[in-house]
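Q: only geometry, no sequence info:
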């Protein structure tokens, strides 16, 4: 009876250790069934939301010729993104599209005319991403096309508003880092430089103007991977 009791005690002591070894929790080899991030952990479609802050400058030049002026712009951005990741086992390549609402702009008082204001109402990008996965963290570089809708307006001393809008096309480049919170949820921080080129705005009390929009954006976001 005493021998059976000793044998049962030994089995009970060994069982948890054997189970842990089988699951790779005791520093098992690379063939264990447990892995915090599988090789294909980043692959799949995803969608999410993001928000941040932008700053830059706007160049304004009379269309008929004359001196060019430069003014600083700033404002907040809020929007969403969707994309697809392909995990190649260490390297991750992606395609991502995003659309951001914005109050990025500036205004100035022009004597005898009123208050001139210009900025971006919204902008979006279509970019490629290339990153390296280090477990649950992926730093990446990104670049692609950018487009946006800008508005320029003049508010007269009598509070009469004259405004014109135009579509801008350009490019963007940046970098970021994304981290897995779970297999489906990731968080990201990103910097983008956006050059939306020059467009003409006609019919304003300040005269027809060629306006160039360039700015930087820092934003954070959360994605859900399907």
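A: Looks like it came in fine. Everything quoted here is computed from the prediction, not taken from an experiment. Numbers count the residues shown, from 1 in each chain.
Q: CA only for contacts and neighbour counts going forward, please
A: Fine.
Q: Any idea how many residues pack against residue 89?
A: Residues within reach of residue 89, counting by other CA atoms under 10 Å, total 14.
Q: Helices of this structure, start to end?
A: With DSSP state H as the definition, the chain shows helices at residue ranges 2-23.
Q: So for it, which residue is the most central one in space?
A: residue 190 (5.1 Å; CA atoms, centre = their mean).
Q: So that residue sits against residue 142, correct?
A: No: the pair residue 190 and residue 142 does not pass the contact test of CA atoms under 8 Å, sitting 9.6 Å apart.
Q: Name the residues contacting each of these two.
A: Both residue 190 and residue 142 are in contact with 174, 175, 176, where contact means CA atoms under 8 Å, 6 or more residues apart in numbering.
Q: Comparison target, given below:
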């Protein structure tokens, strides 16, 4: 009887062995770590750009123009070109030059003043929040002004200063849009028909740029 039981146990072991070997041969399944998506590249403001702008100005005459009560205002439009450099800490420095044709004019007491064109050459300092760029700016301003007084006309090219700030947003990697305020003081020059006169004005503008 014992021999029969031993024989049966040996036979069962022989039958089960191939099955166990087959199970051991199967590759074990282990959890696979999910792949981490690469982070989107951070936008950089560094580079040259060119663009266009349009806006409105309101101000006052200086010197004799102020004495006669002349307060010019009106629309303007033009273009700009510049370069930005963004540091690793997101601080930004840049330089920009712009030129606008204008219809900024005013009349009082038979005296008319009209700013034919004006422009600026400015430094910019900002801090980039990825695609948002708030900044301050300031530098040189210039423009040609014409004054008519009782039929007599004289023109002068003024050189003064400007200061202001703005907010720019990168719509795509190449196109940006901005809103900007500048105070422009063109000082005074001597006009043959009225004496020392000039213009100072606040300007608000919007613009677009293409960054290379």
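A: Received the coordinates, thanks. Note that this is a predicted model, so its numbers are computed, not measured.
Q: related to what we said a few turns ago, what residue of structure 2 matches up with the residue nearest to the centre of structure 1?
A: Under the alignment (TM-score structural alignment), residue 190 of structure 1 pairs with residue 180 of structure 2.
Q: go on, residue 149 of structure 1?
A: Pairing criterion TM-score structural alignment: the partner of residue 149 of structure 1 within structure 2 is identified as residue 144.
Q: Give me the nearest residue to that match, chain neighbours excluded.
A: Counting by CA to CA, 6 or more residues apart in numbering, the nearest residue to residue 144 of structure 2 once its immediate chain neighbours are dropped is residue 157, at 4.3 Å.
Q: For burial, what's the neighbour tally of that neighbour?
A: When neighbours are counted by other CA under 10 Å, residue 157 of structure 2 registers 17.
Q: For the match of residue 190 of structure 1, give me its contacts.
A: Residue 180 of structure 2 neighbours (CA under 8 Å, 6+ apart): 164, 165, 166, 167, 204, 205, 206.
Q: go on, residue 2 of structure 1?
A: Neighbours of residue 2 of structure 1 in contact, by CA under 8 Å, 6+ apart: none.
Q: still on that earlier bit, so what does the residue nearest to residue 144 of structure 2 match up with in structure 1?
A: With TM-score structural alignment as the criterion, residue 157 of structure 2 pairs with residue 167.
Q: ok, its match touching residue 148?
A: Yes: Residue 167 of structure 1 sits in contact with residue 148 when judged by CA under 8 Å, with a separation of 5.8 Å.
Q: Just the buried ones among the contacts of residue 180 of structure 2, please.
A: By the neighbour-count criterion of 16 or more other CA atoms under 10 Å, the contacts of residue 180 of structure 2 include these buried positions: 164, 165, 166, 167, 204, 205, 206.
Q: tell me which of those is nearest to residue 5 of structure 2?
A: residue 167 (92.7 Å; CA to CA).
Q: so how far is the lengthiest helix in structure 2 from its chain's centroid?
A: Across structure 2, the helix with the greatest residue count (assigned by DSSP H) is helix 2-25. Average the C-alpha atoms of helix 2-25 of structure 2, do the same for its chain, and the two points are 80 Å apart (CA atoms, centre = their mean, to the nearest Å).
Q: Contacts only, for the match of residue 149 of structure 1.
A: Applying CA under 8 Å, 6+ apart, one finds that residue 144 of structure 2 lies in contact with 115, 116, 117, 118, 155, 156, 157, 158.
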